[in-house]
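Asker: Following is a predicted model, sequence given first.
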Amino acid sequence: MRSTLISESIAIGTGEELSRTAIEAALVATGADFETSVVQVRGEPVTVYRNAPSTLAEVFGRAASWGDTPALSYEGRTVTWSQYADVVGRVAGSLVGDLGVRPGDRVAVAMRNYPEWALAFAAATSVGAVAVPLNSWWNGEELAYVLADCGATVLFADGERARLVGAQRSGLPVLRTVVEVESEARSGDLAWHEVAAGPRADAGAPAAAIAPDDDATIMYTSGTTGQPKGVVATHRAHTTALMNILYQGALHAAVNRARSEPVRPVRSPSQALVGGPLFHISNLPKLYVAASRGHHLVFMRRWDARKAVALIDTLGLDGFAGVPTMVRQLLDEAEAAGTTLPTLRQIGTGGAPTPGNQIQRIGQQFARGVLASTGYGLTETTGAMVGIASSDFFERPDAAGRPFPVCQVRVVAADGSDAGPGEVGEAWLRGATLAKGYWNRPSDPFHNAQGWFATGDLVTVDDEGFLRIVDRIKDVVLRGGENVYCAEVEGLLATHPDVVDVAVFGIPHDILGEEVAAAVHVRLGSAVTSADLQRQVAQRAAAYKVPSAVVILTGPLPRNPTGKVLKSELRARLQADPALEEQL
């Protein structure tokens, strides 16, 4: 049977592609920064980066080497790397000496993007505890469910989350201590300043006891249906994710030079704006990338595009990444403010498919002068296993990229056979960033006997190894025996100049089984009609793909905290009132 590992099936054709292939080979060659080797992980051979840090403790242990340069900023308050190292050491000492935390104990974090979020996470993982980032948008019952599920003994929380958990405390007997941050009326057991003022831990002792394949985090999936599941990732998974990010930057900087691309040179250390929540896998890696390179991260209390533009311009920030909705809002506000964001060097988008028209707009608005990128991964893969950047990002707007050197992707057809180039199949992933499994769910299969994780995402791969996301399997509309891939129709609708955002989904139909429906957020003042948008699809797609129901919205689509559209909510509301027009 023909192999469908993308890393083994990349075509070498044009001179430009050969140049890219040569660059990739040089980056992973013996003695290079991203040299690879094979090790045994839980009894299976796994390709890893030879120069990757062993643990997150090792990564965060580098903080002091960056001295008095800025590390974390929030609302005018800045923590230097020297202060960072000191506070992390003191909090680690309190966790071990005062709160009785031992390796493997769960320590949860639930708060807005305060600097203390990053400091608590670093301290917990540095002493071998398992850090559990909690969704700060959950209510008290949701927070209590996850705290009970993971068996957290310590919780770092801001005032709002501390009060929510306090009301549920009687049902959380394992939770011994709530450490509260930034609150005037304390609800927790201890204040942050109390745990951050004790003696520093002996950094070497707890760090030395941590092994690369020890548990580092439990990150809960967004839970759009049913209860969220805790995804257990190891230190190796996170440090490999760190190396993947650094590899993508190095690869595309070299590709840019080879192609003489007019990209602004990337600064080191970088100063980046973090507008999304740290509890999400697309943002959490920023913490250990920053510690490994001395970057400066500027946190926002909540996302505000106008404030983001002001911060980038005022502080001279050079990096930003967010879900496509955030990127679009940033571009809108920059355009309205008449700024080109001249200091910006890198802009990343992910967490959801990026519309092609938005990719084109990034290229136009920055004259292709920024290192723009996206990637594909899940919480279960500890972030992206596939990435794309540089000119590839603009020239292949429907692609999510090619796999990183230590990541493998397989495309599997519905009958279990290998899908050929351009054929639709489910993405199976394997590699060092793959999580161990789901917490407290031994009967919930995570991967098959060969170590492949079935993503539930439909993809295609071309002859050059570029992966394109087609849709979620469960979101495919089966209309009269024909598969309609929602992402394809969404892409066609998104090309209309008045369309801001769009979601396509299936609704029940007595004869066809399912019919295609769309909810479209249009620009304020737009005169576009449902019929206009249906014609937009009909001009470029088969008739069965044209939505029979198109709901026009003048406000944003409903999304969960990680930016994913809540299609189930749209579907339910449209079914309840098929005559919905502006109200949805």
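Answerer: Looks like it came in fine. If you're wondering where the values come from, they're calculated on a predicted model, not measured in any experiment. Residues are numbered from 1 along each chain as shown.

Asker: CA only for contacts and neighbour counts going forward, please
Answerer: Will do.

Asker: show me the contacts for Ala305.
Answerer: Shown in contact with Ala305 (CA atoms under 8 Å, 6 or more residues apart in numbering): 326, 329-330, 333.

Asker: Ala352 now?
Answerer: Residues near Ala352 by CA under 8 Å, 6+ apart: 323-324, 563-564.

Asker: Can you say which of those residues are buried?
Answerer: Buried residues within those, counting neighbours by 16 or more other CA atoms under 10 Å: 323-324, 563-564.

Asker: I'd assumed Asp457 was in a strand, is it?
Answerer: Yes. Note on Asp457: a strand contains this position according to DSSP: H, G, I helix; E, B strand; the rest coil.

Asker: Would you check that it makes contact with Ile469?
Answerer: Yes. Counting by CA atoms under 8 Å, Asp457 does reach Ile469; the two are 7.1 Å apart.

Asker: Determine the number of other residues adjacent to the residue lying closest to Arg479 once chain neighbours are set aside.
Answerer: Excluding the flanking residues, the one nearest Arg479 by CA to CA, 6 or more residues apart in numbering is Glu514, at 5.0 Å. Glu514 has 20 neighbouring residues, counting by other CA atoms under 10 Å.

Asker: Who are the contact partners of Glu514?
Answerer: Going by CA under 8 Å, 6+ apart, Glu514 touches 477-480, 506-508.

Asker: do Val323 as well
Answerer: The contact partners of Val323, by CA under 8 Å, 6+ apart, come to 349-352, 563.

Asker: one more time with 10 Å
Answerer: Taking CA atoms under 10 Å, 6 or more residues apart in numbering as the criterion, Val323 is in contact with 275-276, 282, 348-354, 374, 562-564.

Asker: Second structure follows, compare the two:
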Amino acid sequence: MTPAVTGPSGTVTHRELADRVAAAARGLAPGVRFAVCEPDPLDTIVAVLAADRAGATAVVVDAAWSPAQRRRALSTSGVTGTAPSPSTSATPFWVGFTSGSAGTPRPIARTSASWTSSYPLVSERTGIRAGRTVGIPGPLASSLFLFGTLHALWAGAHVVAPGRWDPAAMDGLDAVHCVPTMLADLLDLPTPPPVAVCGGAALPTPVRDRARSRGVRIADYYGATELSFVAWGTPDGRLEPLPDVEVEVRSGEIWVRGPYLSLGYAADVDGPLRWDGAGFATVGDLGTLHDGTLRVLGRGDGTIMCGGTPVLPQDVEHVLLDLPSVRDAVVVGTPHDRLGAVVTAVIEPVAAPPTSPHPSLLASLRAATRERLAAPQRPRHWYVMPSLPRTGAGKVARTAVAEAVRTGTLAARRLR
């Protein structure tokens, strides 16, 4: 029998997986929206495929989140546990999450067709087909890894999903879905997968060159949870919009129209996704488009890309400003060799800042962020100063703070 999924609980064949999905689907009514929070990737796979089959919606929550984070996420996602209405062609089969205000992730809804319509193209670009083994080294709460899993199963491949970051489990496989920081580690394996489907952040040139030297073909792309695939990487490192995707750059902002777009947010939440009324959408990424080559310059909203995960500074600031010890705060990204960037917080405390390292202040800040923020959102570096620099209008001079942190000229004390 052909293996379908290998995970922490063992291996199931494609026939066994189909039987599990059919059994799970029989327990779902069309239109029901239910939560999925499973540490074993196989359980998540069964739930999502069953939702698609039954016309229901699987709301996939990261099992690594704290109970408080899960409660906040589910409070915005419309989980019902009952069937409110019949399924329609626009009924989402999946709701996933991106970072949100106050540490509450934003729910993104997506139809099955918005992914499945890209499957043939992805097979063509990656070579993933029946009989291949495909590594999924990240959590299925991430759309990047869930998409890779569902596409591989559609293609008849064998998915290896250990349920945790375990580079050794990827050794000798035929292909792997990953973000650049993972790829850097995978290239240290004795037999790295010969195909790396890489997204989530720009691929650093040194990593690309090292992959080439190890005989690993990079299949990289640009996209977003809200947009799915937008452009695919060429062998020489350029990005070209996909054939079915229209891309326009308006006032420096990348706008996209095509069959792979999500339905949008599944709740009334603030977020970077915007629509123009003509079917085009943007998440605020900046770029240029010349002679069919798309160049992505970054987020116009100051988003910090930490290991492939977008972190909005205002989301972290919102949590910090809720603390009684914090008068004001500004969050910026600082470069990191492996993750691309990490979160750095500069705090203006209510009380006079300590003249020496103050472990109790740092402990309280870390405790609050552990409780309310996902790991990529938590500041790695902390600074405290009597008063944050401000503009003439009284707003925090974010650009000046970011530059001072970058150059090491910030007149602040580092908390350790």
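Answerer: Right, received. Where do you want to start? The structure displayed is predicted, hence computed values, not measured ones.

Asker: which of the contacts of Ala352 of the first structure show up in the second structure as well?
Answerer: Using both residues aligned by TM-score structural alignment, their matches' CA atoms under 8 Å, the second structure keeps these contacts from the contacts of Ala352 of the first structure: 323-324.

Asker: which of the contacts of Ala352 of the first structure sit farthest apart?
Answerer: Pro324 and Lys564 (10.1 Å; CA to CA).

Asker: which residues do the two both contact?
Answerer: With CA under 10 Å, 6+ apart as the test, Pro324 of the first structure and Lys564 both reach 351-353.

Asker: Nearest to Asp105 of the first structure among those?
Answerer: Using CA to CA, Gly351 is the member of those that lies nearest Asp105 of the first structure, at 29.3 Å.

Asker: The closest one matches what in the second structure?
Answerer: Counting by TM-score structural alignment, Gly351 of the first structure corresponds to Gly200 in the second structure.

Asker: for the equivalent of Thr126 of the second structure over in the first structure, helix, strand, or coil?
Answerer: Aligned by TM-score structural alignment, Thr126 of the second structure pairs with Gly249 of the first structure. Three-state assignment for Gly249 of the first structure (three-state DSSP): helix.

Asker: returning to that earlier point: which members of the contacts of Ala305 of the first structure are positioned in helices?
Answerer: Of the contacts of Ala305 of the first structure, the ones assigned to helices by DSSP state H are 326, 329-330, 333.

Asker: Are any of the residues you listed buried, and if so which?
Answerer: Taking 16+ other CA under 10 Å as the criterion, what is buried in those is 326, 329-330, 333.

Asker: May I see those residues organised as JSON lines, with distance to Gly140 of the first structure added?
Answerer: Shown next, in JSON lines, are those (distance: CA to CA, whole Å):
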{"residue": "Met326", "distance to Gly140 of the first structure": "27"}
{"residue": "Gln329", "distance to Gly140 of the first structure": "30"}
{"residue": "Leu330", "distance to Gly140 of the first structure": "32"}
{"residue": "Glu333", "distance to Gly140 of the first structure": "34"}
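
Asker: Just give the number of residues close to Leu407 of the second structure.
Answerer: One correction, residue 407 of the second structure is Thr, not Leu. Thr407 of the second structure has 9 neighbours, counted by other CA under 10 Å.

Asker: Also the one 4 residues further on?
Answerer: Other residues near Ala411 of the second structure come to 16 when the count uses other CA under 10 Å.

Asker: shouldn't it be in contact with Met385?
Answerer: Yes. With contact defined as CA atoms under 10 Å, Ala411 of the second structure counts as touching Met385 (7.1 Å).

Asker: Which one's more surrounded, Asp457 and Ile469 of the first structure?
Answerer: For Asp457 of the first structure versus Ile469, neighbours defined as other CA under 10 Å are more numerous around Ile469 (22 against 18).

Asker: what does the more buried one align to in the second structure?
Answerer: Taking TM-score structural alignment for the superposition, Ile469 of the first structure sits opposite Val296 in the second structure.

Asker: you'd agree that match is in a strand?
Answerer: Yes. Under three-state DSSP, Val296 of the second structure sits within a strand.

Asker: Whichever strand or helix holds Val537 of the first structure corresponds to what range in the second structure?
Answerer: Using DSSP states H and E, Val537 of the first structure sits in helix 530-538. Alignment note (TM-score structural alignment): helix 530-538 of the first structure is unmatched in the second structure.

Asker: Flag every buried residue along that helix.
Answerer: Across helix 530-538 of the first structure, burial judged by 16+ other CA under 10 Å covers 530, 533-534, 536-538.

Asker: Kindly report the same for stretch 207-219 of the first structure.
Answerer: For stretch 207-219 of the first structure, by 16+ other CA under 10 Å, it's 207, 210, 212-219.

Asker: How about stretch 359-371 of the first structure?
Answerer: Residues of stretch 359-371 of the first structure classed as buried by neighbour count (16+ other CA under 10 Å): 359, 362-363, 366, 368-371.

Asker: Quick check: the farthest pair among those?
Answerer: Across those (CA to CA), the longest gap, 13.1 Å, separates Ile359 and Gly369.

Asker: This completes my enquiry, with thanks.
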